[in-house]
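Asker: quick one, what's the 3D model for this:
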Amino acid sequence: MSVETLLWEEDATGLAARVRAGDVTPGELVEAAIARLEAVNPDINAVAEKLYEEARRQAGTVDRAAPLAGVPFAIKDLGIAASGVPTHGGSRVPPFTPDFDSVLTERHRAAGLIAVATSTTPEYGLRLMTESARFGVTRNPWNTGHTSGGSSGGASALVAAGVVPLAHASDGGGSIRVPSACTGLVGLKTARGRVPLSPLTSESWYGFVVDHAVSRSVRDSALLLDLTHGPDPFAPYAAPAPRAGFAAAAARDPGKLRIGVYRGSPLGMDISAETLTALDTAVSLAKEGGHQVEEIDLPMIDRAFMAGFARCVASAVAGSTRQEATRLGRGMRGDLERATRLIARLGDVVTAGEIYATLERLRAACRVMLAATARFDAVLMPLIAHPPLPCGAMDPKGIDVFLEEALDRLRLTRLLRVDRFFDELLDKSLWFTHWPAIQNVSGQPAIALPVHVTAAGLPLGVQAAGRPGDEETLLSLAAQMEKLSGWRTRRAPLKRPV
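Answerer: A predicted model of the protein is given here:
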């Protein structure tokens, strides 16, 4: 078996075991990852920066006793610092090149991971499809005419294409889980405070954003979380310590769980038959695992909730673009994509008092939701309302282009304070992804489960949301469903190694 085939077939845990056994060296794995990336990236366009020379250097010095020694990896081009590596955030704005590492970067390296590239993201992570004016369209290895999701779409494309077995990702409104659902991967959105974002920032988007990874297997996600979780001195808050460890949880039988199933749309918008089939598949696997399943509703999660989330994100984007202007010493909104600029301007016209009141309303709704679902160990619900979309499907067209240009050129963003106009914008932004922002607001952990492949051959995952701070139960459940379904052996058909 060639090293490239080994890289394509194994998960990170398996590759690390091969390194420890002496079957393969870190240098061989890095070279295989580079060769694989060069072979498939023209098809998927998932790379922001190539880190080949540094990866080769690290392969020669990595501690082979490290838990994931020599395993090739990718880091997202957003929200994490690696010294000397330009961070573009998917934008034409001049990049930020840090002279320090994030705490998470240090933990990745201590685990033995070797980054071979940074992965593409839409501008500032604001779309759930990875398409940007800076880097172009990132494509799905299962079908390159379709999206790999966003905003960690470059990460998911690299993992699904067999370049790396797992990759750093972040999630502020579904950006780990949506790409996983689109590309047949496991994507754990961790509990708020589980993994520090420092020293780059203390929190992002009012605490909505968390960092972790997309992976081929549940055990990889669990092991990586064991190696990277825990606060540091700059962390503003911390998630509860795990009871026995995340890898241990993924390795044990979950016992008989009580699981809720939510089928509704908080936006009241259409849900495809394929999405409901995927949810039914997850329900069937849960029942096969011996769990008690109950259909529920979440009336407290409605259009007002989703609108509040969107306004808070706009406020955060307005603030971050001001920070970027300070860094550059000049105005930079002219460098932004039109849609990003409109979101920032919307954030400018929402007052601080309104955002505070909105956050309080969101948190109150989450308290009601958590109380209503406290009897469940997990709640199954969709992630994407339709199978992975064709590339470009969410671009404005026709009259929408005219309206966006008018709002932008005439600076009429205040019209978006009118509910009718804002509702139209909300629907256009979230018709593909109605659900994932719920857990970003609540701070709950949630995991994308790659339960279904459509008749057209595209993955379509759903999610399980857990109790606050309880990734262990989710990982135990997900590992059981992985074993029952056999999804861990699925691979995208793109340029299968020979």
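Asker: C-alpha only now, for contacts and for neighbours.
Answerer: Will do.
Asker: by contact count, what packs against the top helix by length along the chain?
Answerer: Criterion DSSP state H: the longest helix present in the chain is helix 303-328. Secondary-structure packing of helix 303-328 (3 or more C-alpha pairs under 8 Å, 6 or more residues apart in numbering; DSSP states H and E): helix 338-349, helix 352-372, helix 419-430, helix 437-442.
Asker: which residues in the stretch 101-250 of the chain form strands?
Answerer: Remark: strands assigned in the stretch 101-250 of the chain by DSSP state E, counting those that start in this stretch are 114-119, 131-132, 136-137, 139-140, 143-147, 166-171, 186-189, 210-215.
Asker: just name the most buried of those strands.
Answerer: Comparing these by mean neighbour count (mean count of other C-alpha atoms under 10 Å), strand 186-189 comes out on top with a mean of 34.
Asker: ok, now how distant is the closest residue to residue 312 other than its chain neighbours from residue 369?
Answerer: Leaving aside its chain neighbours, residue 312 sits nearest to residue 355 (6.2 Å; criterion: C-alpha to C-alpha, 6 or more residues apart in numbering). Using C-alpha to C-alpha, to the nearest Å, we find residue 355 at a distance of 21 Å from residue 369.
Asker: same thing with residue 30?
Answerer: Separation of residue 30 from residue 369 (C-alpha to C-alpha): 45 Å.
Asker: and those two? Which one has more around it.
Answerer: Using other C-alpha atoms under 10 Å, the more surrounded residue of residue 30 and residue 369 is residue 30, with 28 against 18.
Asker: the more buried one against residue 116, yeah?
Answerer: Yes - judged on C-alpha atoms under 8 Å, residue 30 makes contact with residue 116 at a distance of 7.3 Å.
Asker: tell me, what's touching these two both at once?
Answerer: Common contact partners of residue 30 and residue 116 (C-alpha atoms under 8 Å, 6 or more residues apart in numbering): 55, 72.
Asker: quick one: contacts for residue 175?
Answerer: Contact analysis of residue 175 by C-alpha under 8 Å, 6+ apart lists 125, 128, 149-153, 169.
Asker: repeat the analysis, applying 10 Å as the threshold.
Answerer: Taking C-alpha atoms under 10 Å, 6 or more residues apart in numbering, we find residue 175 in contact with 121, 125-130, 149-153, 169, 187, 189, 209-211, 436-437.
Asker: got it, and residue 289?
Answerer: Neighbouring residues of residue 289 by C-alpha under 10 Å, 6+ apart: 253-257, 283, 477, 480-481, 484.
Asker: any idea how far it lies from residue 449?
Answerer: Counting by C-alpha to C-alpha - residue 289 and residue 449 are separated by 15 Å.
Asker: what's the answer for residue 76, then?
Answerer: 21 Å.
Asker: please provide the structure for the following sequence as well, for comparison with the first:
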Amino acid sequence: MRRVHAFGDDALGDLDAVALADALAARRLSRLDVVQAAIARTEAVNPTLNALAYQAFDQALAAASALDETGFFGGVPTFVKDNVDVAGLPTMRGTDAWVPRRAAADGEFTRLYLATGLISLGKTQLSEYGFSASAEHPRLGPVRNPWDTDYTAGASSSGSGALVAAGAVPIAHANDGGGSIRIPAACNGLVGLKPSRGRLPLDKDMRRMPLRLVTNGVLTRSVRDTAAFYREAERIWRNRKLPPIGDVQHPGKQRLKIAVITRSVDGECSPEMRELTLKSAGLLEELGHHIEHIENPPVPSSFAADFVLYWALLATGQLRVSRAQFGDTFDDSRLDNLTLGLDRHARRNLHRLPLAIVRLRAVRRRTAQFYRRYDAALTPTVADVTPRLGYLDPTADYEQIIGRLRGWVTFTPLHNVTGEPAISLPLAESADGLPVGMMISTDLGCEVRLLELAYELEEAKPWARIHSHTPG
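Answerer: This is a model prediction of the structure:
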């Protein structure tokens, strides 16, 4: 295995974001030392991982040297995914199909994110427009998994996942329109919570969708980092239509009724993933939760095809906006086959889109009924173990790419359609020694339940650490 990480005896050590924030607040560490350590770590691992889209090291050092008041995470280093605006940096969305332009101001989410006190070192790489579950751009290069660099880091929040797992920073921005927080969490051994729709603000372009699939969030190495981020974000910006998350610091006392599902609308997951999911269900049962195995997910047989068609509509929309925004510098020939294939699929099937959107919106009625019977559902995050780079090669034939994506990314899109929260936790390990994510979902607005359960599982079965784990 080609494992790459930057953990060592510097200012960051192996501290998570909460421990780092505590040390900074108590002045046991200086913000400048912490940011310098994060820059050095990033420079050590990025030549191999290819996770960084743009560096903003000088700006980060200046922010660390400033005496401004900061939030809870004051001085903790981070990265922002390159599909939201950061002042002074271009937003390229995982492609090189136009000439970069620097953003004049931070986007809505970036303003909230940095208001928590986090200091951004730059922007992280993603798959083109975030459409693929693996970032393997033909010219920008693949983002590699730090646990084994022959494998994908997942996507679309691939760069963020790789850098957090490798120890460059303890927390990084991610967002999720079909699994893009949870899939990198599963591939890289991280905690990845996709929150309820509307829990965090979206930039304007992501709010224009007929069905809002995308939610912002973070990737972390510990449950408490994820919980602390949502607590701090909620203190700055809160959607009053959702129940508050508040300060979740411990496991919950309530024993839950949890449905275990290993089959999606596209079929059963791999035998290895089924076995690992059932082991995770056994752990939940040992902890006193009531487990019930059910055969099929609460979605219609049309779900996967409808989702792909709507995903394709997003590709067409993104291309139209890009052509209008970047004019003569926009070059279609530099787009990958997945983006182009999705665009063709949408244009050829525009007449089917209205009914597909109606059916997708109706899925929430089914899942709302499902969560009247169950408190939560356990599934694998993806249908098979992490693939090697090349399996989702975006230069391959479109039908091959979309077929493989549908087969692997088959559990996560449901929650983007319904708006319900779901969390991926690194509860298992593949036969190859790579992290395997298990996903727990629940009803709209019930992130507290997921965080409490995640704390309980983290205590019962602490997950592997990249710098201290021997496979097997």
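Asker: what would you report as the TM-score here?
Answerer: TM-score of the superposed chains, computed with TM-score structural alignment, normalised by the length of the second structure, equals 0.92; 461 aligned residues with a C-alpha RMSD of 2.4 Å.
Asker: identify, out of the helices and strands packed on helix 303-328 of the first structure, the most deeply packed stretch.
Answerer: Buried most deeply of those, by mean count of other C-alpha under 10 Å, is helix 437-442, with a mean of 24.
Asker: can you list contacts of that helix?
Answerer: 171-175, 189-192, 205-210, 266, 301, 305-306, 309-310, 359, 362-367, 369-370, 383, 430, 443-446, 465-468.
Asker: list the contacts for the residue nearest to the spatial centre of the first structure?
Answerer: The centre of the first structure sits closest to residue 176, judged by C-alpha atoms, centre = their mean, with a distance of 1.3 Å. By C-alpha under 10 Å, 6+ apart, residue 176 of the first structure lies in contact with 128, 149-153, 155-156, 168-170, 185-190, 210-214, 436, 446-448.
Asker: can you count the residues close to the alignment partner in the first structure of residue 462 of the second structure?
Answerer: Aligning on TM-score structural alignment places residue 462 of the second structure opposite residue 486 in the first structure. Around residue 486 of the first structure there are 11 other residues, counting by other C-alpha under 10 Å.
Asker: quick check, residue 486 of the first structure in contact with residue 478.
Answerer: No - the criterion here is C-alpha atoms under 10 Å, and residue 486 of the first structure misses it with residue 478 at 11.7 Å.
Asker: how near is the aligned partner of the residue nearest to the centre of the first structure in the second structure to residue 95 of the second structure?
Answerer: Here residue 176 of the first structure is matched to residue 181 in the second structure, going by TM-score structural alignment. In this view, residue 181 of the second structure and residue 95 of the second structure are 19 Å apart by C-alpha to C-alpha.
Asker: now swap in residue 70 of the second structure and tell me
Answerer: Going from residue 70 of the second structure to residue 95 of the second structure by C-alpha to C-alpha gives 34 Å.
Asker: who's more crowded, the two?
Answerer: Higher neighbour count among residue 70 of the second structure and residue 95: residue 95, with 20 against 15, using other C-alpha under 10 Å.
Asker: mind listing what the residue nearest to that one when sequence neighbours are not counted touches?
Answerer: Excluding the flanking residues, the one nearest residue 95 of the second structure by C-alpha to C-alpha, 6+ apart is residue 128, at 5.1 Å. By C-alpha under 10 Å, 6+ apart, the residues touching residue 128 of the second structure are 83, 92-97, 134-137, 140, 155-156, 335-336, 338-339, 394.
Asker: which ones among those lie within helices?
Answerer: 338-339.
Asker: alignment lookup: residue 298 of the first structure to the second structure.
Answerer: Under TM-score structural alignment, residue 298 of the first structure pairs with residue 296 in the second structure.
Asker: which strand or helix spans residue 424 of the second structure?
Answerer: Secondary structure from DSSP states H and E places residue 424 of the second structure in strand 422-429.
Asker: what residues in the first structure pair up with that strand?
Answerer: Strand 422-429 of the second structure corresponds to residues 446-453 in the first structure, going by TM-score structural alignment.
Asker: the matching stretch vs the second structure, average distance?
Answerer: Compared with the second structure after fitting, stretch 446-453 of the first structure deviates on average by 0.6 Å (mean C-alpha distance after the TM-score superposition for the first structure).
Asker: list the buried residues for that stretch?
Answerer: Within stretch 446-453 of the first structure, the residues scored as buried using 16 or more other C-alpha atoms under 10 Å are 446-453.
Asker: which one in the second structure is aligned with residue 287 of the first structure?
Answerer: So, by TM-score structural alignment, residue 287 of the first structure is matched to residue 285.
Asker: follow-up on the earlier one: to residue 41 of the first structure, which of the strands of the stretch 101-250 of the first structure lies closest?
Answerer: Minimum separation from residue 41 of the first structure across the strands of the stretch 101-250 of the first structure (C-alpha to C-alpha) falls at strand 139-140, 9.4 Å.
Asker: read off where that closest one ends up in the second structure.
Answerer: Across the second structure, the stretch matching strand 139-140 of the first structure (TM-score structural alignment) is residues 144-145.
Asker: and that stretch against the first structure, how far off on average?
Answerer: After superposition onto the first structure, stretch 144-145 of the second structure sits on average 0.7 Å from its aligned residues (mean C-alpha distance after the TM-score superposition for the first structure).
Asker: show residues contacting that stretch.
Answerer: With C-alpha under 10 Å, 6+ apart, stretch 144-145 of the second structure has contacts from 2-4, 46, 48-51, 134-136, 150-154, 158-159, 161-163, 165-166, 184, 187-188, 386, 388-389, 434.
Asker: now with 8 Å?
Answerer: Identification of contacts with stretch 144-145 of the second structure by C-alpha under 8 Å, 6+ apart yields 48-51, 150-154, 162, 187-188, 389.
Asker: stretch 243-253 of the second structure too?
Answerer: Under the contact criterion C-alpha under 8 Å, 6+ apart, stretch 243-253 of the second structure has outside partners 224, 227-228, 230-231, 234, 238, 445-449, 451-456.
Asker: ok, and what's touching the strand holding residue 424 of the second structure?
Answerer: Contacts to strand 422-429 of the second structure, defined as C-alpha under 8 Å, 6+ apart, come from residues 182-183, 185-186, 189-195, 276, 280, 381, 415, 435-442, 450, 454, 461, 463-464, 472.
Asker: any idea what the residue nearest to residue 95 of the second structure aligns with in the first structure?
Answerer: Counting by TM-score structural alignment, the partner of residue 128 of the second structure is residue 123.
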